[in-house]
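Colleague: predicted model and sequence follow; I will ask about them next.
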Amino acid sequence: MAPANLTHSLPSTFLLQGIPGLEAHHVWLSVPVCTIYVVIIAGNCTILWVVATEPALHRPMCYLLCMLAAIDLAASTTTLPKMLCIFWFQGGEIQAGACLAQMFFIHALCMMESAVLLAMALDRYVAICFPLRYNSLFTGSLVAKMGVAGVVRGTLLMAPCPFLIQRLSYCRANIIHHTYCEHMAVVKLACGDTSINRTYGLAVALLVIGGDLLGIGLSYSFIVRAVLRLSSHEARLKAFGTCGSHISVILISYSPALFSFFTHRFGHSVAPHVHILLANLYLLFPPMLNPIVYGVRTKEIRQRVLRVFLPGRGDAKPRRG
């Protein structure tokens, strides 16, 4: 038996395999991944720059958008450079400490992003249901407190996972069948009883995703009820229009996350490469599409970008009527 199969402690290194079954296509897969990473950096940095330099955007919803952009940049930078090393140079080896750190930041940042999406839903709820009190209720100070709460929640909930993994015994090969150090992918390498790790991971996922989706759903149920009470059809369309960007981002963020979550735990007949591709979609698509959605649908952001890249276009006044 190989020495790697005799160890009963955390291996000093892990080997990230990439996408099982598609190793021959890694070079081709690197092209869209690299392109998406460039778009992620450009799009989210543009959002941060525009909000910072445009006084009209110094308001709570845009501060939340900046938080979302910063989280997307951090999450993608935690995973994509290493993923590209695997695709280009077969550089899948990663130190155990670096693997646990990557796992911590990936999942903690995902929890933080979910908290920001919930805060955005509350922002829309207050703006539509209590428009006259919005400026006094939803302040920059409140947004800062929500951001800190999201960071603390993600950090505290994810902090036990690396320690729970270190207590496990490892008697199998140290090859992780994934493109990054995902929690369950690392747990599956252990031998013996992993029920505590599995139960804790499932409980945290259900608490965060289920709780935040419940909060978002309740917010929009009150929003829909308030909007339907408006007498003007034009006013109803305008009210729903202010929620369009956020609803799009929710669908973009939660859909691949839920597919990946349920497929990973219950879709045992699904091919391994499908598991990994779904998990990668969750880390690739939301950070790429979020700034595009808000850039297109937010007038001030759109006009600011146009003024920079297409002088004269961003200064055009909207038509009346």
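Modeller: Perfect, thanks for sending it. Residues are numbered from 1 along each chain as shown.
Colleague: going by C-alpha atoms from here, please, whenever you check contacts or count neighbours.
Modeller: Fine.
Colleague: quickly find the element holding the most centrally placed residue in the chain.
Modeller: Taking Cα atoms, centre = their mean, the centroid of the chain lies closest to residue 110, which sits 4.6 Å from it. Assigning secondary structure by DSSP states H and E places residue 110 in helix 96-129.
Colleague: mind listing what's buried in that helix?
Modeller: Neighbour-count burial for helix 96-129, with 16 or more other Cα atoms under 10 Å as criterion, is recorded at 96, 99-100, 102-129.
Colleague: what comes into contact with the helix or strand following that helix?
Modeller: The C-terminal neighbour of helix 96-129 among helices and strands, as given by DSSP H and E, is helix 134-137. If you take Cα atoms under 8 Å, 6 or more residues apart in numbering as the criterion, helix 134-137 is touched by 126-127.
Colleague: list the buried residues in helix 134-137.
Modeller: For helix 134-137, using 16+ other Cα under 10 Å, the buried residues are residue 134.
Colleague: do stretch 228-241 as well
Modeller: Of the residues in stretch 228-241, those buried under the neighbour-count criterion (16+ other Cα under 10 Å) are 236, 239-240.
Colleague: related to what we said a few turns ago, what packs against the helix holding residue 110?
Modeller: Judged by 3 or more Cα pairs under 8 Å, 6 or more residues apart in numbering; DSSP states H and E, the packing partners of helix 96-129 are strand 13-16, helix 60-89, helix 134-137, helix 140-158, helix 160-166, helix 211-228, helix 233-266.
Colleague: show me what the first one packs onto, helices and strands only.
Modeller: Meaning strand 13-16. Other elements packing on strand 13-16 under the criterion 3+ Cα pairs under 8 Å, 6+ apart are strand 93-95, helix 96-129, strand 175-176.
Colleague: any chance of the helices and strands packed on helix 96-129 in CSV, plus distance to residue 47?
Modeller: As requested, the helices and strands packed on helix 96-129 are exported to CSV (distance: least, Cα to Cα, whole Å):
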stretch, distance to residue 47
strand 13-16, 33
helix 60-89, 7
helix 134-137, 23
helix 140-158, 18
helix 160-166, 33
helix 211-228, 24
helix 233-266, 14
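Colleague: another one to put next to it:
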Amino acid sequence: MTGPNPLKFLLAFTPTPLSALSGIALFVLIGLAVFAPWISPYPYDVQNLSIANQAPSALHWFGTDDFGRDVLSRVIFGARTSLSVSLISISLSLFGGVIIGAFCGYLGGWVDRLGMSVVDLTWFFPEILLALLIVAILGPGSESTIIAIAIAYLAQFTRLTRTQIITLKRQTFVEASLSMGAGSMHIMMRRLLPNAIAPVIVVAMLSTGNAILLEATLGFFGMGAQPPVPSWGGMMSTGSSQLFNAPWVIVWPGVFVALSVIFINLFGDGILRALDVKARMRTQ
């Protein structure tokens, strides 16, 4: 009797080579963010005006910015800021949306109407407009950006969870649990949520790509992480004035934003295919 094969387990969630490669690339990006202090060739905040706007070279692979700071080091540290802000904000939004959606969907009645009415207030505004409004009220910074993105994506997780719970609570296994004397919290936490959470988590993964774009947009407008802390959006904002003199300052963070979103979408699409049993049966 052989033990479980970790490689086969991972491949089950990445049914295509492209999604598998995207997953590996995502782990590399996360590794860059986590180990940024040890990987980056220079400190991200050290200025040297004598080499300002220097083109890419053997010493500075991505060139330098208008303060003589190494762009590669700032891109690596910017990954830590942009990815952590996006992941934390989506995690908070997911947690809040699942809790609110589960209670609204299971209890129904006035709880459902009241909860969804409050959540739908955020549904009426585009994410970028709502995030800009919240950051303008709270003030610029990473903490404000996390709160803004979390609120901006709260409605979609709440609605998706609510729909899943409403569908599942009509199933016979819920009636069987009720007949055996199970309480509402037991049914919700042990029976409904485990069956409803998978598609919500996949949507959260796909939304992380949008959150990276939103964080970069807020940073570009100067409302994200504040200097000297680098973020991809903030780097593109400061590099826009150097577009014709030193285009590498804005190009490299933009490339990493685009690659992050592409990798997340491809990897998420692979997980969606892996969870779609009917699609997998048709391809076999």
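Modeller: Okay, I see it. Because the structure is predicted, anything quoted here is derived from the model rather than measured.
Colleague: what's the TM-score here?
Modeller: Comparing the chains after superposition, counting by TM-score structural alignment, normalised by the length of structure 2, produces a TM-score of 0.32; 156 aligned residues with a Cα RMSD of 6.5 Å.
Colleague: could I get the buried residues of stretch 228-241 of structure 1 as TSV with distance to residue 78 of structure 1?
Modeller: Formatted as TSV, the buried residues of stretch 228-241 of structure 1 follow (distance: Cα to Cα, whole Å):
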residue	distance to residue 78 of structure 1
236	41
239	37
240	35
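Colleague: from these, which is closest to residue 88 of structure 1?
Modeller: The shortest gap between residue 88 of structure 1 and any of the buried residues of stretch 228-241 of structure 1 belongs to residue 240, at 45.1 Å (Cα to Cα).
Colleague: skipping its backbone neighbours, what lies nearest that closest one in space?
Modeller: Counting by Cα to Cα, 6 or more residues apart in numbering, residue 227 is the residue found nearest to residue 240 of structure 1 once chain neighbours are left out, at 7.5 Å.
Colleague: re earlier: go through the helices and strands packed on helix 96-129 of structure 1 and name the closest to residue 274 of structure 1.
Modeller: For these, the distance to residue 274 of structure 1 is smallest for helix 233-266, at 8.8 Å, taking Cα to Cα.
Colleague: tell me which other helices or strands that closest one touches.
Modeller: Under the contact rule (3+ Cα pairs under 8 Å, 6+ apart), helix 233-266 of structure 1 is packed against helix 96-129, helix 211-228, helix 272-297.
Colleague: closest one to residue 69 of structure 1 among these?
Modeller: For these, the distance to residue 69 of structure 1 is smallest for helix 272-297, at 7.3 Å, taking Cα to Cα.
Colleague: quick check: next helix or strand after that closest one?
Modeller: On the C-terminal side of helix 272-297 of structure 1, the nearest following helix or strand under DSSP H and E is helix 299-309.
Colleague: so for that following helix, what gets flagged as buried?
Modeller: Of the residues in helix 299-309 of structure 1, those buried by neighbour count under the rule 16+ other Cα under 10 Å are 300-306.
Colleague: closest one of the residues you listed to residue 183 of structure 1?
Modeller: Minimum distance to residue 183 of structure 1 across those is 36.8 Å, recorded for residue 301 (Cα to Cα).
Colleague: how much space between the closest one and residue 49 of structure 1?
Modeller: Summarising the geometry, the distance separating residue 301 of structure 1 from residue 49 of structure 1, computed by Cα to Cα, to the nearest Å, is 10 Å.
Colleague: with residue 148 of structure 1 instead?
Modeller: If you measure residue 148 of structure 1 against residue 49 of structure 1 using Cα to Cα, the figure is 22 Å.
Colleague: what of residue 251 of structure 1?
Modeller: Distance of residue 251 of structure 1 to residue 49 of structure 1, given as Cα to Cα: 25 Å.
Colleague: swap in residue 216 of structure 1?
Modeller: When distances are taken as Cα to Cα, residue 216 of structure 1 and residue 49 of structure 1 turn out to be 28 Å apart.
Colleague: these two: who's more crowded?
Modeller: Summary of the neighbour comparison: residue 216 of structure 1 and residue 49, criterion other Cα atoms under 10 Å, with residue 216 having more neighbours (20 against 13).
Colleague: quick one: contacts for the more buried one?
Modeller: Applying Cα under 8 Å, 6+ apart, we find residue 216 of structure 1 in contact with 117-118, 121-122.
Colleague: in TSV: those residues, plus distance to residue 26 of structure 1.
Modeller: Converted to TSV, these look like this (distance: Cα to Cα, whole Å):
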residue	distance to residue 26 of structure 1
117	33
118	36
121	38
122	42
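Colleague: what is the nearest of the buried residues of helix 299-309 of structure 1 to residue 69 of structure 1?
Modeller: Of all those, the one sitting nearest residue 69 of structure 1 is residue 301; the distance, using Cα to Cα, is 13.7 Å.
Colleague: hmm, the closest one is touching residue 48, no?
Modeller: No - counting by Cα atoms under 8 Å, no contact exists between residue 301 of structure 1 and residue 48, whose distance comes to 10.3 Å.
Colleague: what do those two both touch?
Modeller: Taking Cα under 8 Å, 6+ apart as the contact criterion, residue 301 of structure 1 and residue 48 have no common neighbours.
Colleague: next SSE after the helix or strand where residue 104 of structure 2 lies?
Modeller: Assignment of secondary structure by DSSP H and E places residue 104 of structure 2 within helix 71-107. Past helix 71-107 of structure 2, further along toward the C-terminus, the next helix or strand under DSSP H and E is helix 109-120.
Colleague: any idea of the angle that next one forms with helix 71-107?
Modeller: Interaxial angle of helix 109-120 of structure 2 relative to helix 71-107 (axes from the mean of the first three to the mean of the last three Cα atoms, to 10 degrees): 160 degrees.
Colleague: for helix 109-120 of structure 2, packing partners?
Modeller: Contact here means 3+ Cα pairs under 8 Å, 6+ apart; on that basis helix 109-120 of structure 2 packs against helix 71-107, helix 154-168.
Colleague: between the ones you listed, which one is closest to residue 204 of structure 2.
Modeller: Proximity of these to residue 204 of structure 2 was assessed by Cα to Cα; the nearest stretch is helix 71-107, lying at 6.7 Å.
Colleague: helices or strands next to the closest one in the packing?
Modeller: Using 3+ Cα pairs under 8 Å, 6+ apart as the contact definition, the elements that helix 71-107 of structure 2 packs against are helix 17-34, helix 36-39, helix 109-120, helix 142-152, helix 154-168, helix 193-220, helix 232-239, helix 248-275.
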